[in-house]
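Asker: Next comes the sequence, and after it the predicted model I'd like to discuss.
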Amino acid sequence: MKKRYKIAILPGDGIGPEVMNEACKIIKILKKKFNLMIETQEYDIGGIAIDKHGTALPKKTLKGCKKSDAILLGSIGGPKWNSLSPKNRPEVSSLLYIRKYFNFFVNLRPSLLLNKLNYLSPLKKKIVKKGFDILCVRELTGGIYFGKPSKEIKKKNQHYAIDTTIYNKYEIKRIAKIAFQEASNRNFKVTSIDKSNVLQTSKLWRKTVDKISKKYPKVKLSHLYFDNAVMQIIKNPSKFDVILCPNLIGDIISDECGILTGSIGMLPSASLNEKGFGLYEPAGGSAPDIQGKNIANPIAQILSLSMLLKHSFNMNNLSNLINYSVQKTLLKGFQTYDISDKKKFITTEQMGNEIIKSIIQDY
């Protein structure tokens, strides 16, 4: 008997529904071509959920996620809801809550640039002539985003704010293990990023990562301070394989790696817990400035679906098929607005259709 899979679809805000539509079209094609038993159910989340239900994370949405085998998310937030208090903004009250609720402690963000597509990168051609393939492994449930106290304080003659950075050793150990395991299936290199010349949490981070590395003798470990790392990645991205980061640092580093591919609109991500349950989403934001214009890049959403098939459903062949079809489409010269010369480009829907054509042809 074939296994049934359930995916919770959370289109969210801004361009989320537009790019999600292209990913859902691919799900339909895969179901038909490979006779897959995949059920999808759509739920509200983020700003649109606040408008419709008065909360960014309705109980129905959370319940639907719990009953699913994986979550496919579009995007959350926008200027419309920026006036809300920090704890009530959709990014915090839904996305950060979900990460903590399901214990999504690891965030995987691959950044791939083929050498034949190096013209897409904002870096000089001589720097990216070989292309690059970087996987950023970001710790997702610790650090400054979740440390307490975190508050604004107003006194008679003082007005200040406090955010607390805290890491437990076990949090560092489990994310480090993921990085070394991923590197063992790639090019056997891990670069750990910290600020251990200043921060106590980073000193513990470095000592713990060093200890874990001894269990993976085939993997070469190196360390970089955060400020140096952002420079080295721009200077020579091809020398990096797996980059291991604490939460805040990983937030910044992964976006840097993404934009080096030409657009953050091509950067997918996976947030996983220890049971393999995951949330998959584009690394970019809701981009309300281009909402409804049919020019958003759907590739990050489509590649997020690919990661879902690989990490949550163990469908490596289908994941590889999607990845190859995306690369093939780009190599044919098809470009959305964000990676084009702004004169000749195709729409969100057209890019999705071209990728589907490649999937059908390569099946």
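Answerer: Now that the structure is in, tell me what you want to look at.
Asker: alpha carbons only for contacts and neighbour counts from here, please
Answerer: Noted.
Asker: can you list contacts of the top helix by length along the chain?
Answerer: The residue-count maximum for a helix in the chain (DSSP state H) belongs to helix 16-34. Applying CA atoms under 8 Å, 6 or more residues apart in numbering, the set of residues contacting helix 16-34 from outside is 11, 36-38, 73-76, 286, 292, 294, 296-298, 301-302, 305, 348-349, 352-353, 356.
Asker: what comes up buried for it?
Answerer: Residues 16-24, 26-27, 29-30 are the ones in helix 16-34 that count as buried (16 or more other CA atoms under 10 Å).
Asker: As TSV, those with distance to Ser202 would be great.
Answerer: Compiled in TSV, the buried residues of helix 16-34 are given as follows (distance: CA to CA, whole Å):
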residue	distance to Ser202
Gly16	35
Pro17	39
Glu18	40
Val19	37
Met20	37
Asn21	41
Glu22	41
Ala23	38
Cys24	41
Ile26	42
Ile27	42
Ile29	46
Leu30	44
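Asker: Farthest pair within those residues?
Answerer: Gly16 and Leu30 (21.2 Å; CA to CA).
Asker: tell me the SS of the spatially most central residue of the chain?
Answerer: Using CA atoms, centre = their mean, the residue of the chain that lies closest to the mean C-alpha position is Ser269, 2.3 Å off. Ser269 falls in the strand class when you classify it by DSSP: H, G, I helix; E, B strand; the rest coil.
Asker: name the element the closest residue to it other than its chain neighbours belongs to?
Answerer: Using CA to CA, 6 or more residues apart in numbering and skipping the chain neighbours, the partner closest in space to Ser269 is Arg109 (4.6 Å). In this structure, Arg109 is located in strand 106-113 according to DSSP states H and E.
Asker: Distance from that strand to the middle of the chain?
Answerer: For strand 106-113, the distance between its averaged C-alpha position and the chain's averaged C-alpha position is 7 Å (CA atoms, centre = their mean, to the nearest Å).
Asker: Check stretch 236-245 too.
Answerer: Centroid separation between stretch 236-245 and its chain, computed with CA atoms, centre = their mean, is 16 Å.
Asker: just stretch 235-247 next, same as before
Answerer: When C-alpha coordinates are averaged (CA atoms, centre = their mean), stretch 235-247 and its chain have centres 15 Å apart.
Asker: ok, the residue nearest to Ser269 touching Leu140?
Answerer: No - applying CA atoms under 8 Å, one finds Arg109 not in contact with Leu140, separated by 11.8 Å.
Asker: quick revisit: which neighbouring elements make contact with the strand holding Arg109?
Answerer: Packed against strand 106-113 by the contact rule (3 or more CA pairs under 8 Å, 6 or more residues apart in numbering; DSSP states H and E) you find strand 132-139, helix 247-259, strand 268-272.
Asker: In contact with Ala296, which residues are there?
Answerer: Under the criterion of CA under 8 Å, 6+ apart, the contact partners of Ala296 comprise Ile15, Glu18, Val19, Gly265, Ile290, Thr336, Tyr337, Asp338, Thr347, Thr348.
Asker: Alongside the first one, take a look at this:
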Amino acid sequence: MAVHKLLLLPGDGIGVEVMAQVKRVVKWLDTQGLASFAIEEDLVGGAAYDDCGAPISEEAMTRAAEADAILLGAVGGPKWDGVPYALRPEAGLLRLRKDLHLFANLRPAICYPALADASSLKRELVEGLDVLIVRELTGGVYFGEPKTITNLSDGQKRAVDTQVYESYEIERIARVAFDLARTRRNSVVSSEKHNVMMSGVLWKEVVSSVHGADYPDVQLRHQLADSCAMQLVRAPKQFDVIVTDNLFGDILSDVAAMLTGSLGMLPSASLGPMEEVSGKRSALYEPVHGAAPDIAGKELANPIAMIGSLGMALRYSFGLGEIADRIDAAVAGALAKGYRTGDINAEGMTLVGTQGMGDAILAELERVN
């Protein structure tokens, strides 16, 4: 059995608590002989800053480069509001993305049947929802230069952020989206703002070219980002795969996440380019929720998104899709039996804490083993 090198970066706040539940699932998989892992653990974010004065150490970056996959909990919190901008906890995550060339962010938005009533939308709009947002992660306005705040002679200030994309960046993220669509419902919506942004003009042009040359079997539709956001709230089940840039992907994926009822439910994957010789790619998996310092240490955090992130690692990095399906089924089973953390609780349900939800999911794994 192959041994998979897994780096755990719990991070800050509730990241530590939800990662503890992932460790339990990993141990269970090992014990059952379903998968074998070589696990290392290190610091990132505010925890790393407190330890070594940087949001991630060089040693941790080396471990990350050598790992088959990375699981990250969460970073940040008001404790570190006063640190220099370049050393803020989030800079550790940004460095991982940039240095490992993690250009493709996969953000699924899935509504479990048992949680359809937890959404702010009507049940009929979200029940059975399964949308995948493919966000370009290493280009665009978050990384473009110049990025400055300048003092002007009249006493005013000018802030500049630069939206930059090259055609190869758009092409490779489009290919990821089209390839994934072929494994799903074979439909892609490409979202940008070509009506007011030149980067949007290029985005639409390149996506159309890739589609015409290599993916004519996949249905492609272009939609302006603001219209896409509106349609996600109006009729979300019309979407299969949405491919978009870094800025709009950040916004659209959070909109899609809340359709499911809670940010605590949704995992994500950030993938690098495929290496030609080894066939491997760098990959980082993390829940879409933040560090939630207000509930940290109180056994209130929902671990489902973190456990789901492990499932995505099994699927996309280790080729263990059947085991990932079992984890997904165990989560669905625990929810169907009425177990709820506070963020998704409802009348008549069984309120549990972080470990209690982990217990329920592990019990479901045991039940179907």
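Answerer: Now that the structure is in, tell me what you want to look at. Not measured: the values here are computed from a predicted model.
Asker: Quick one: closest of the helices and strands packed on strand 106-113 of structure 1 to Thr208 of structure 1.
Answerer: Comparison of those against Thr208 of structure 1 by CA to CA identifies strand 132-139 as nearest, at 13.8 Å.
Asker: So which bit of structure 2 is the closest one matched to?
Answerer: The counterpart of strand 132-139 of structure 1 in structure 2, using TM-score structural alignment, spans residues 129-136.
Asker: contacts for the matching stretch?
Answerer: Stretch 129-136 of structure 2 is contacted by residues 103-112, 169-170, 173, 176-177, 236-237, 239-246, 249-250, 252-253, 256 when judged by CA under 8 Å, 6+ apart.
Asker: For ChimeraX, write the select line for the buried members of the contacts of helix 16-34 of structure 1.
Answerer: If you want just the buried ones from those in ChimeraX, going by 16+ other CA under 10 Å, the selection is:
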select :11,36,73,74,75,76,286,294,296,297,298,301,302,305,348,349,352,356
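Asker: Among the contacts of helix 16-34 of structure 1, which are located in helices?
Answerer: Secondary structure assignment by DSSP H places Gln301, Ile302, Leu305, Thr348, Glu349, Gly352, Asn353, Ile356 of these in helices.
Asker: Which parts of structure 1 are helices?
Answerer: Counting by DSSP H, the helices of structure 1 are 16-34, 47-53, 59-66, 90, 97-101, 169-184, 200-213, 226-235, 247-259, 299-311, 316-331, 348-362.
Asker: which one of these is the most hemmed in?
Answerer: Stretch with highest mean neighbour count among those: helix 90 (a mean of 28; mean count of other CA atoms under 10 Å).
Asker: and that one, how far from the chain's centre?
Answerer: Computed by CA atoms, centre = their mean, the separation of helix 90 of structure 1 from the middle of its chain amounts to 18 Å.
Asker: Give me the mean deviation of it from structure 2.
Answerer: Here the mean offset of helix 90 of structure 1 against structure 2 after fitting is 1.3 Å, by mean CA distance after the TM-score superposition for structure 1.
Asker: Now do that helix: which range of structure 2 does it align onto?
Answerer: With the alignment judged by TM-score structural alignment, the segment of structure 2 matched to helix 90 of structure 1 spans residues 89.
Asker: and Leu305 of structure 1, what pairs with it in structure 2?
Answerer: Residue mapping for Leu305 of structure 1 onto structure 2 gives Leu310, with TM-score structural alignment as the criterion.
Asker: Next up, the contacts around that match.
Answerer: For Leu310 of structure 2, the contacting residues are Val22, Leu71, Tyr285, taking CA under 8 Å, 6+ apart as the criterion.
Asker: next one: Val201 of structure 2
Answerer: Val201 of structure 2 makes contact with Lys193, His194, Asn195, according to CA under 8 Å, 6+ apart.
Asker: Try it again at 10 Å.
Answerer: The neighbours of Val201 of structure 2, taking CA atoms under 10 Å, 6 or more residues apart in numbering as the test, are Glu192, Lys193, His194, Asn195.
Asker: now, which of these lie within strands?
Answerer: Restricting the contacts of Val201 of structure 2 to those inside strands, with DSSP state E as the criterion, leaves Glu192.
Asker: Which one of the contacts of Val201 of structure 2 sits in the busiest neighbourhood?
Answerer: For the contacts of Val201 of structure 2, the largest neighbour count, defined by other CA atoms under 10 Å, is 27 neighbours, found at Glu192.
Asker: wouldn't that residue be in contact with Trp203 here?
Answerer: Yes - taking CA atoms under 10 Å as the contact criterion, Glu192 of structure 2 and Trp203 are neighbours in contact, 7.2 Å apart.
Asker: Give the residues shared as contacts by those two.
Answerer: Here Glu192 of structure 2 and Trp203 share the contacting residues Thr244, Asp245, scored by CA under 10 Å, 6+ apart.
Asker: separation between Glu366 of structure 2 and Leu310 of structure 2?
Answerer: 17 Å (CA to CA, to the nearest Å).
Asker: will you turn the helices of structure 1 into JSON lines that also has distance to His159 of structure 1?
Answerer: Output for those, formatted as JSON lines (distance: least, CA to CA, whole Å):
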{"stretch": "helix 16-34", "distance to His159 of structure 1": "38"}
{"stretch": "helix 47-53", "distance to His159 of structure 1": "30"}
{"stretch": "helix 59-66", "distance to His159 of structure 1": "37"}
{"stretch": "helix 90", "distance to His159 of structure 1": "26"}
{"stretch": "helix 97-101", "distance to His159 of structure 1": "28"}
{"stretch": "helix 169-184", "distance to His159 of structure 1": "33"}
{"stretch": "helix 200-213", "distance to His159 of structure 1": "26"}
{"stretch": "helix 226-235", "distance to His159 of structure 1": "29"}
{"stretch": "helix 247-259", "distance to His159 of structure 1": "24"}
{"stretch": "helix 299-311", "distance to His159 of structure 1": "41"}
{"stretch": "helix 316-331", "distance to His159 of structure 1": "50"}
{"stretch": "helix 348-362", "distance to His159 of structure 1": "46"}
